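In: With the sequence up front, the predicted model follows.
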Amino acid sequence: MKIAFYGSSLLSSYWNGAATYYRGMLGELAKLGWKVVFYEPDAFDRQKNRDIDPPDWAEVVVYDATPEACRKVMARAAEADVVVKASGVGVFDDELLGVFDLARPGALRIFWDVDAPATLAEMRLNPEMPLKKALPNLDFVFTYGGGPPVVAAYEAMGAPVCRPIYNALDPTTHHPVPAEPRFTADLALLANRLPDRESRIERFFLEPAAGLPDRRFLLGGSGWHDKHMAPNVTAIGHVGTRDHNAFNCSPLAVLNVARDSMAEIGFSPATRVFEAAGAGACLITDFWEGIEMFLEPDSEVLVARDGKDVAEHLAALTPERAATIGEAARLRILAGHTYERRALEVDALLRSEGAWRSERKSA
């Protein structure tokens, strides 16, 4: 069984927050017998900033960001049993929806949304959006967050079936490691600078830092080089996935700040939540609906509703309590939220739908 997956990038996490999700999910599906072909454009300098080599569990096809190259890889959709177009490829997103028309008869057609709140908002503003027109002809919409609000919204717009396939942990790649001095801090945050998250990062990270001049704050991620910050904040730029474990294990605590749309709709834990928990880090997160589905507030995660809460959590946090919270989070995520579990869910959906189609065809 072959999956043709058209996404942003499997090889690079540079300006590509979905990389960990793709790797964890597709790597586990490959273990279940799926042959994965991942098509990614050479765009946004991602190929110059690869943080993994092409994996042995997937064929990765990198194509030029030109219309001709795009058409060539789209034609290969006809080779697959399952055709997936992900959101947020960044180039030719509307054109790539054409892979659903090029899929062979009987193939499953799936739109996999890695930013459902943003996609839904765009479709509400633009009723003529090509994706909205394509929804009724798909077999599934998968999302990596959103819960009941996203499911209801997608199905109201014509998707036959919408299923959240949440972010998770790959314990072989994200796990405890020794602390490294270069990542030492009282509170660390890993987040690219994005318009719909910047004000929340100011409130939950930069303002508490300014109010705690004796504490050290560390900011990883791209785009912050010209942002005014207090002297006790160190911005270190892009942090590749190979350094995420050390980044999470070295500070007293790490912070998660959701984007505006993710926080508003809830049920949308970022990959950073699972990476930090897998490393045994003490996580402080901004509040969003549904967090208890993944981690228990106060015992497995510290929840903040504003920057004042962040500062209070940090002031009360001892190394011993931080270690206790981090270990509890790690055990909770290992028990119920790994990519192995998520892949089994996807595999069951795909095989069930495929078997139903085979039975209907032979009847």
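Out: Yep, it's here. Numbering: from 1, shown residues only.
In: hey, let's count contacts and neighbours off CA atoms from now on
Out: Will do.
In: out of everything not next to it in sequence, what's closest to residue 176?
Out: Of all residues not flanking residue 176 in the chain, residue 279 sits nearest, at 4.1 Å (C-alpha to C-alpha, 6 or more residues apart in numbering).
In: correct me, but that neighbour touches residue 174?
Out: Yes - under the contact definition of C-alpha atoms under 8 Å, residue 279 touches residue 174, with a separation of 5.9 Å.
In: Count the neighbours of residue 157 for me.
Out: Here the number of neighbours of residue 157 (other C-alpha atoms under 10 Å) works out to 16.
In: Is the nearest residue to it once chain neighbours are set aside part of a helix or strand, or is it coil?
Out: Using C-alpha to C-alpha, 6+ apart and skipping the chain neighbours, the partner closest in space to residue 157 is residue 132 (7.0 Å). Taking DSSP: H, G, I helix; E, B strand; the rest coil as the rule, one finds residue 132 in the helix state.
In: so what's residue 132 up against?
Out: 123, 157, 158 (C-alpha atoms under 8 Å, 6 or more residues apart in numbering).
In: follow-up on the earlier one: what do residue 279 and residue 174 both touch?
Out: With C-alpha under 8 Å, 6+ apart as the test, residue 279 and residue 174 both reach residue 245.
In: The stretch 51-200 of the chain: strands as residue ranges?
Out: With DSSP state E, counting those that start in this stretch as the criterion, the stretch 51-200 of the chain has strands at 58-64, 82-86, 108-113, 140-143, 162-164, 187-190.
In: Work out for me the element residue 302 sits within.
Out: Element membership for residue 302, per DSSP states H and E: strand 302-304.
In: buried stuff in whichever helix in the chain runs longest?
Out: Counting by DSSP state H, the longest helix found in the chain is helix 339-362. Neighbour counts over helix 339-362 (16 or more other C-alpha atoms under 10 Å) mark 339, 340, 341, 342, 343, 346, 347, 350, 354 as buried.
In: That one to strand 108-113, inter-axis angle?
Out: 150 degrees (axes from the mean of the first three to the mean of the last three C-alpha atoms, to 10 degrees).
In: Please name every helix or strand in contact with helix 339-362.
Out: helix 19-31 (3 or more C-alpha pairs under 8 Å, 6 or more residues apart in numbering; DSSP states H and E).
In: Can you check what angle separates the helix it packs on from strand 58-64?
Out: With the same axes, to 10 degrees applied, the angle from helix 19-31 to strand 58-64 works out at 130 degrees.
In: Touching helix 19-31 from outside, list them.
Out: Contacts with helix 19-31, where a contact means C-alpha under 8 Å, 6+ apart, come from 9-13, 36, 57-58, 167-170, 271, 339-340, 342-344, 347.
In: alright, now check it against this:
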Amino acid sequence: MSGPDLVVLGLSLSSSWGNGHATTWRALLSAYAAAGHRVLFLERDRPWYAAHRDLADPDFCRLVLYDDLADLDRYRDAIASARAVMVGSYVPDGIAVGRMVQATARGVTAFYDIDTPVTIAALAAGTCDYLSPDLAAGYDLYLSFTGGPTLRRLERAFGARAARALFCAVDAEAYRPVGAAPRFDLGYLGTYAADRQPMLERLLIEPARLRPDLAFAVAGPQYPAGIEWPANVTRIDHVGPADHPAFYGACRYALNVTRADMVRAGHSPSVRLFEAAACGTPIVSDPWDGLDAILEPGREIVVASDTEAVLAALDGIPDHERAAIARRARARVLGAHTAVHRAAELSRLLEAAAAERVAPA
């Protein structure tokens, strides 16, 4: 048998604990494989993911755990023979991994940046440990979670040959309404991030302090022990992907909070937007440039920048309008932002890059 159609070296496929990469890879690659492609995923074995492994044997690709760079060398032939090889952001020893891929692969090479604004800031500061400017310029294709003006910046400032947006997406088969009665008025699902915490304070914790008659939930790991949670905020340390629909279904509204670098860059939709919408839960989100290209404020999503706006939504939007917002958002996401859509985009982008490689100079 010939080599795989696609080899992916990503942060994690096997564990969704403490990272947003796993659900992205799972949705994208399962849809890509369903279109007839053979995929090999190479993941650096890490103890914190091993302790929280929730997909040890995927049915849509071959998953291999490797110990270190020397162990990765065992898969050099697969990397060389693949039609395309994709390296993700935050891969351990990503610079060394990228150099090996670019020196070895005979097919298309791509970098998939699931953290683009963070990457750009680290590249500018010289502190990025998974990508360097020369590596960014060496990939045939730079795929980015962030669209808009950032794509041109990647090409101008860092020499990326072809920077293209490939947003996150949702597995529409796994994420759907569960029909449960909400237990929480507002719920947030996400790993702790220091730059995101002030907005979480403003849009959930402070509303909870002001309204002890309402119920709130924050689900996700790594929150510091010193945070003073109001009594009406339920803390859940981790919700696995299989339980995401039930969590969203338990919320009258789902909160989306964006990391500071993503807000500054704009055009960086979170996977939580698509997941909550697909589950039929209306969303309250902080504002950022480009949000209106994903969901229409006031019609498909509620935008709030402060505590007062959150409470106005919780108190002032009647149930029938809340349900209508959720229906419209679900229809919008299912029409443009599923894993099937994104896998088709990936195929087109890889084919275009392959054609560019063989085109005469």
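Out: Received the coordinates, thanks. Just so it is clear, the structure is predicted and the values come from calculations on it, not from any experiment.
In: returning to that earlier point: tabulate the strands of the stretch 51-200 of the first structure (TSV), appending mean neighbour count and distance to residue 26 of the first structure.
Out: Formatted as TSV, those follow (neighbours: other C-alpha atoms under 10 Å; distance: least, C-alpha to C-alpha, whole Å):
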stretch	mean neighbour count	distance to residue 26 of the first structure
strand 58-64	16	8
strand 82-86	24	12
strand 108-113	23	12
strand 140-143	24	14
strand 162-164	22	16
strand 187-190	25	24
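In: any chance of the ones you listed in a markdown table, plus distance to residue 242 of the first structure?
Out: Formatted as a markdown table, these follow (distance: least, C-alpha to C-alpha, whole Å):
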| stretch | distance to residue 242 of the first structure |
| --- | --- |
| strand 58-64 | 19 |
| strand 82-86 | 24 |
| strand 108-113 | 25 |
| strand 140-143 | 26 |
| strand 162-164 | 27 |
| strand 187-190 | 13 |
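In: for those strands, which one sits closest to residue 362 of the first structure?
Out: Counting by C-alpha to C-alpha, residue 362 of the first structure lies closest to strand 108-113 out of the strands of the stretch 51-200 of the first structure; the figure is 17.2 Å.
In: ok, average deviation of the closest one from the second structure?
Out: For strand 108-113 of the first structure, the mean deviation from the second structure after alignment is 0.6 Å (mean C-alpha distance after the TM-score superposition for the first structure).
In: roughly how far is that strand from the heart of the chain?
Out: On the basis of C-alpha atoms, centre = their mean, to the nearest Å, strand 108-113 of the first structure sits 16 Å off its chain's mean C-alpha point.
In: just stretch 213-222 of the second structure next, same as before
Out: Mean C-alpha position of stretch 213-222 of the second structure versus that of the full chain (C-alpha atoms, centre = their mean) differs by 21 Å.
In: for stretch 140-151 of the second structure, same thing?
Out: 14 Å.
In: what's the answer for stretch 288-295 of the first structure, then?
Out: That offset, for stretch 288-295 of the first structure, works out to 16 Å (C-alpha atoms, centre = their mean).
In: and what of stretch 153-168 of the second structure?
Out: 17 Å.
In: now stretch 137-153 of the first structure
Out: Put simply, stretch 137-153 of the first structure sits 15 Å off its chain's centre (C-alpha atoms, centre = their mean).
In: what's the span of it from first residue to last?
Out: 17 Å (C-alpha to C-alpha, to the nearest Å).
In: Over to stretch 75-89 of the second structure?
Out: One end of stretch 75-89 of the second structure sits 20 Å from the other (C-alpha to C-alpha).
In: and what of stretch 310-322 of the second structure?
Out: From the first residue to the last, stretch 310-322 of the second structure extends over 13 Å; the measure is C-alpha to C-alpha.
In: Repeat that for stretch 124-143 of the first structure.
Out: For stretch 124-143 of the first structure, by C-alpha to C-alpha, the gap between its terminal residues amounts to 17 Å.
In: Now it: buried residues?
Out: Buried residues in stretch 124-143 of the first structure (16+ other C-alpha under 10 Å): 131, 132, 134, 135, 138, 139, 140, 141, 142, 143.
In: Just flag the most distant two among those.
Out: The largest separation in those, counting by C-alpha to C-alpha, is between 134 and 143 at 16.1 Å.
In: rewinding a little: could you dump the buried residues of helix 339-362 of the first structure into JSON lines with distance to residue 227 of the first structure added?
Out: Below are those laid out as JSON lines (distance: C-alpha to C-alpha, whole Å):
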{"residue": "339", "distance to residue 227 of the first structure": "35"}
{"residue": "340", "distance to residue 227 of the first structure": "39"}
{"residue": "341", "distance to residue 227 of the first structure": "40"}
{"residue": "342", "distance to residue 227 of the first structure": "38"}
{"residue": "343", "distance to residue 227 of the first structure": "39"}
{"residue": "346", "distance to residue 227 of the first structure": "41"}
{"residue": "347", "distance to residue 227 of the first structure": "44"}
{"residue": "350", "distance to residue 227 of the first structure": "45"}
{"residue": "354", "distance to residue 227 of the first structure": "51"}
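In: where exactly do the helices run in the first structure?
Out: Secondary structure of the first structure (DSSP H): helices located at 19-31, 67-75, 99-102, 116-125, 130-134, 147-156, 198-201, 207-211, 244-249, 260-265, 271-278, 307-316, 319-336, 339-362.
In: Residue 72 of the first structure: neighbouring residues, count only.
Out: 11.
In: Then residue 103 of the second structure?
Out: The number of residues packed near residue 103 of the second structure is 11, by other C-alpha under 10 Å.
In: got it, and the one 3 residues further on?
Out: The tally of other residues near residue 106 of the second structure (other C-alpha under 10 Å) stands at 15.
In: Does it touch residue 77 like I think?
Out: No - counting by C-alpha under 8 Å, residue 106 of the second structure stays clear of residue 77, with 10.2 Å between them.
In: before we move on, back to that, now the second structure: which of the contacts of residue 132 of the first structure match?
Out: Shared with the second structure under both residues aligned by TM-score structural alignment, their matches' C-alpha atoms under 8 Å, the contacts from the contacts of residue 132 of the first structure are 123, 157, 158.
In: The last one touches residue 138, doesn't it?
Out: Looking back up the chat, that one is residue 158 of the first structure. No - look at residue 158 of the first structure against residue 138 with C-alpha under 8 Å: they stay out of range, at 9.2 Å.
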